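In: coordinates only, sequence not included:
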């Protein structure tokens, strides 16, 4: 048996989708939208976080291999059919999820969506395809490490997390990917690409019933081709991740990078993630107060007025089990100490003095409107629903986010700064150009 429900969110800035749950654990989220396209987003609750160190990079490698065809669909045939109808397809892997997406004209959706489902659920994953794709993956890893901003980010995450797998790059290290086998990938796929781990989101210019029926029929056809699967005893244990304690001191890491022209500085604090979602909203606002837009405090002070940095920004990275609040600056080496001190002063000020009603209103409008503006197309909307359902088990938060942001008070913003942004305890990564 399957069940359907329509969520009642009359105060939401977004329209209300239908959530359809199948007895096998698959959740389908569907919404008709007056936009001449249909987007299918397939989300799986599997990313690099579930990988032991010995196969780090497998989830991303598998994402590539999904497109190598099925026993019934030759390699390259899916792309040929997609291009012939002017459709688009792609995929992405993160720490907490993998998702595959397809955008078609409404009249082509019934023909192409089942092919996307076949690829995801029943890829052929042959040894030959695996070995041909491995050099592509290794080159992607090398390109990532050739990017100085990526290198800085990797160092920052290694410091931000002591134990949690968020400290590792999603792509995995070269020395591990070089040793992976096709058989390991087949086992990984059978273990994690299961209906109970999957959310299918479909949004576009077709009736909801038709959208759901197309996905159900395509899913059932793809499932009928799959091999039987028995869960391993440790399937869930790797997801039993415990949140790390905040920094108790300032932990500094300095690195030299010959490719840099200026220094890069990253300050980080361990903060709540999606597992404690209600705690993250005030931190989203604090990121905007400090470092998003020309009127943000650090941008105005350090870049516009003092001229000590060429860029400065803030991010609240919200992973599944825990997050990292980060402040990034690019600047001349001689300004490193004073810029760090000024940032600390701004944090102390936020802790000691509530922001004004006017500033809060401006920032909350910026945050909530940006959220709504990023949800205007079927692809945007499907990605939003899939992300929240995959990480929280519900789309309530996707619908309520703008209202929750707008409801925050100056006291709540101040309390979040006091609780999570300790000016005397944080991680600091500095990347400096090599001298001479």
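Out: Arrived safely, thanks for sending. Keep in mind it's a predicted model, so treat the numbers as computed, not measured.
In: use CA for all of it now, contacts and neighbours both
Out: Noted.
In: Against residue 72, how distant is the closest residue to residue 86 other than its chain neighbours?
Out: Using C-alpha to C-alpha, 6 or more residues apart in numbering and skipping the chain neighbours, the partner closest in space to residue 86 is residue 104 (7.3 Å). As judged by C-alpha to C-alpha, to the nearest Å, residue 104 and residue 72 stand 22 Å apart.
In: Who has more neighbours out of these two?
Out: More crowded of residue 104 and residue 72, by other C-alpha atoms under 10 Å: residue 104, with 23 against 12.
In: Test my guess that the more buried one contacts residue 41.
Out: No - Residue 104 is beyond contact range of residue 41, at 11.7 Å (criterion: C-alpha atoms under 8 Å).
In: residues in contact with residue 78?
Out: Contacts for residue 78 (C-alpha atoms under 8 Å, 6 or more residues apart in numbering) come out as 67, 69, 115.
In: now do residue 217
Out: For residue 217, the contacting residues are residue 114, by C-alpha under 8 Å, 6+ apart.
In: A strand includes residue 313, no?
Out: Yes - Residue 313 sits within a strand when classified using DSSP: H, G, I helix; E, B strand; the rest coil.
In: Settle this for me: it is touching residue 330, isn't it.
Out: No - judged on C-alpha under 8 Å, residue 313 makes no contact with residue 330 at a distance of 9.4 Å.
In: still on that earlier bit, want to try TSV for the contacts of residue 78, with distance to residue 165 and secondary structure as columns?
Out: What follows is the contacts of residue 78, written out as TSV (distance: C-alpha to C-alpha, whole Å; DSSP: H, G, I helix; E, B strand; the rest coil):
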residue	distance to residue 165	secondary structure
67	26	helix
69	30	coil
115	33	helix
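In: sorry, back to before: mutual contacts of residue 313 and residue 330, please.
Out: In contact with both residue 313 and residue 330: no residue, using C-alpha under 8 Å, 6+ apart.
In: Excluding covalently adjacent residues, which one is nearest to the most centrally placed residue in the chain?
Out: Residue closest to the mean C-alpha point of the chain, counted by C-alpha atoms, centre = their mean, is residue 94 at 5.5 Å. In this structure, residue 94 finds its nearest non-sequential neighbour in residue 47, 5.5 Å apart by C-alpha to C-alpha, 6+ apart.
In: Residue 357 too?
Out: In space, and not counting its chain neighbours, residue 357 is closest to residue 410: 6.9 Å by C-alpha to C-alpha, 6+ apart.
In: ok, structure two:
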């Protein structure tokens, strides 16, 4: 059970779907779906997805709810993550802690995670145990107890989790402050785990209301991958989830961002830091606005900051200015997102020197554009690096579930290799010029307490 920044999962979503497709796809060849997933729908509103994978008699079973940290009421940050923990505390039919124990007794494993846009629960079990976990998951969809005696101890567990993964980790604190500084109005700026004072204040009644509102079949997506057929999964789903009372889709109503006008800076000093860290965030459109732009930005992020052949590596690492560099784009989200550039200077390198070299690089990209050869290399590498995703029992379930949970269509994942192979240098350059605007950016530095940035 954990909280997961949506960038952690979603920024890599298309790459996870790309698999082993060739970078050059003949114009006359009919595109083939990556997973060959099939869908069905129950009368109570539940959406079902089946991904056949018959290499071994095992299945991955996932339930995705279209609700995450960005859907919490103001003042109650961390509630989606808190509820995720409490979903393991029992129903009238399954005692506290027994859910995971039952899965383990069957030789399986289970867990859950929370993002800004969704919450997901999963089990990996033998194929003949699928109905068991479906019944258990349907039970806690409808009958969660939220016993007061379980809430306070779990609240302390979450506060300790926040202490360990955020407060005791300077870089985690830096990322948290970056998000809070970058998003002026949107709840993506809130930490998924929640602010400490708000975690302490979440009442049981709010948790019950949150579950009642968001944890219905009409707001859920069932994804099963493995040694199954769509007919069998649909039959078992009707027998288990079909017994849950019908519910409707919950409309997301979130505050939106105003225009990002003006360059901003954040400097966080911490005595535990030995070497500085740099980050720059730019407002970026999500895939809903334009799939073509989103694909181009995905290629741009790889071209700029992925590996020794990337432009940032050549400009900063090969020149001795940086120890590491990276870039990330999180466009697979419900609302507009960000494009990020990151670097760690080598010991003794002044922060302004590294930042100046990066500014020079971005300036050249915007002025001169990128080359077709660079884009072709990036596309080949993206697809090659994801070639093993298809062998993962959870790969398809996570990729497709995450896409559907943010309202992207199934074809967005299934035909991603075809689209990414068609990205051109002109499209990447156009996307870079639209997004990499210094006058709308946030630049952040994490530095030692005695340092100046």
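Out: The structure has been received and is ready for your questions. Values in this document were obtained by computation on a predicted structure and should not be read as measured data.
In: Could you identify the buried members of the contacts of residue 78 of structure 1?
Out: By neighbour count, with 16 or more other C-alpha atoms under 10 Å, those hold 67, 69, 115 as buried.
In: With respect to residue 140 of structure 1, which of these is nearest?
Out: Residue 140 of structure 1 has its nearest neighbour among these in residue 67, at 16.6 Å by C-alpha to C-alpha.
In: The closest one and residue 117 touch, don't they?
Out: No - between residue 67 of structure 1 and residue 117 there is no contact under C-alpha under 8 Å: 11.1 Å.
In: which residues does the aligned residue in structure 2 for residue 295 of structure 1 contact?
Out: Under the alignment (TM-score structural alignment), residue 295 of structure 1 pairs with residue 309 in structure 2. By C-alpha under 8 Å, 6+ apart, residue 309 of structure 2 lies in contact with nothing.
In: ranges for the helices of the stretch 101-250 of structure 1?
Out: Taking DSSP state H, counting those that start in this stretch, the helices of the stretch 101-250 of structure 1 run over residues 109-121, 127-146, 148-160, 174-177, 182-192, 208-223.
In: how about a markdown table for those, with distance to residue 260 of structure 1 added?
Out: Below are the helices of the stretch 101-250 of structure 1 laid out as a markdown table (distance: least, C-alpha to C-alpha, whole Å):
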| stretch | distance to residue 260 of structure 1 |
| --- | --- |
| helix 109-121 | 40 |
| helix 127-146 | 11 |
| helix 148-160 | 7 |
| helix 174-177 | 23 |
| helix 182-192 | 37 |
| helix 208-223 | 49 |
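In: Please identify the most buried of these.
Out: helix 109-121 (a mean of 22; mean count of other C-alpha atoms under 10 Å).
In: That one corresponds to what range in structure 2?
Out: With TM-score structural alignment as the criterion, helix 109-121 of structure 1 aligns to 130-142.
In: which other residues reach the matching stretch?
Out: With C-alpha under 8 Å, 6+ apart as the criterion, stretch 130-142 of structure 2 contacts 59, 61, 63, 87, 90-91, 93, 99, 103, 123, 215-217, 236-237, 240-241, 244-245.
In: ok, average deviation of that stretch from structure 1?
Out: Superposed on structure 1, stretch 130-142 of structure 2 shows a mean distance to its aligned partners of 2.2 Å (mean C-alpha distance after the TM-score superposition for structure 1).
In: how distant is that stretch from the center of its chain?
Out: Its chain's C-alpha centre and that of stretch 130-142 of structure 2 lie 25 Å apart, by C-alpha atoms, centre = their mean, to the nearest Å.
In: Show me which positions of stretch 21-29 of structure 1 end up buried.
Out: Across stretch 21-29 of structure 1, burial judged by 16+ other C-alpha under 10 Å covers 21, 26-29.
In: Whatever residue of structure 2 lines up with residue 23 of structure 1: what's it in contact with?
Out: In structure 2, residue 23 of structure 1 lines up with residue 43, judged by TM-score structural alignment. By C-alpha under 8 Å, 6+ apart, the residues touching residue 43 of structure 2 are 242, 246.
In: What strand or helix carries residue 43 of structure 2?
Out: If you go by DSSP states H and E, residue 43 of structure 2 is not part of any helix or strand.
In: Between the two ends of stretch 371-379 of structure 1, how far is it?
Out: Using C-alpha to C-alpha, one end of stretch 371-379 of structure 1 lies 14 Å from the other.
In: on that earlier part again, any idea what the residue nearest to residue 357 of structure 1 aligns with in structure 2?
Out: By TM-score structural alignment, residue 410 of structure 1 lines up with residue 425 in structure 2.
In: mind listing what its match touches?
Out: For residue 425 of structure 2, the contact set (C-alpha under 8 Å, 6+ apart) comprises 369-372, 374-375.
In: Determine how far stretch 424-434 of structure 1 lies from the middle of the whole chain.
Out: 24 Å.
In: swap that for stretch 218-230 of structure 1, please
Out: Stretch 218-230 of structure 1 sits 28 Å away from the centroid of its parent chain (C-alpha atoms, centre = their mean).
In: Check stretch 287-307 of structure 1 too.
Out: For stretch 287-307 of structure 1, the separation from the chain centroid amounts to 25 Å (computed by C-alpha atoms, centre = their mean).
In: Mind listing what's buried along that stretch?
Out: 287-293, 295-304.
In: just checking, which of these belong to helices?
Out: Taking DSSP state H as the definition of helices, these contribute 287-291, 297-298.
In: JSON lines for the residues you listed, including distance to residue 13 of structure 1?
Out: Formatted as JSON lines, those follow (distance: C-alpha to C-alpha, whole Å):
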{"residue": "287", "distance to residue 13 of structure 1": "22"}
{"residue": "288", "distance to residue 13 of structure 1": "20"}
{"residue": "289", "distance to residue 13 of structure 1": "22"}
{"residue": "290", "distance to residue 13 of structure 1": "26"}
{"residue": "291", "distance to residue 13 of structure 1": "25"}
{"residue": "297", "distance to residue 13 of structure 1": "28"}
{"residue": "298", "distance to residue 13 of structure 1": "30"}
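In: ranges for the strands of the stretch 351-453 of structure 2?
Out: 442-448 (DSSP state E, counting those that start in this stretch).
In: before we move on, the earlier item: tell me which of the contacts of residue 78 of structure 1 you also see in structure 2.
Out: Among the contacts of residue 78 of structure 1, the contacts conserved in structure 2 (both residues aligned by TM-score structural alignment, their matches' C-alpha atoms under 8 Å) are 67, 69, 115.
In: so which of the residues you listed comes closest to residue 343 of structure 1?
Out: Looking across those and measuring by C-alpha to C-alpha, the closest to residue 343 of structure 1 is residue 67, at 45.6 Å.
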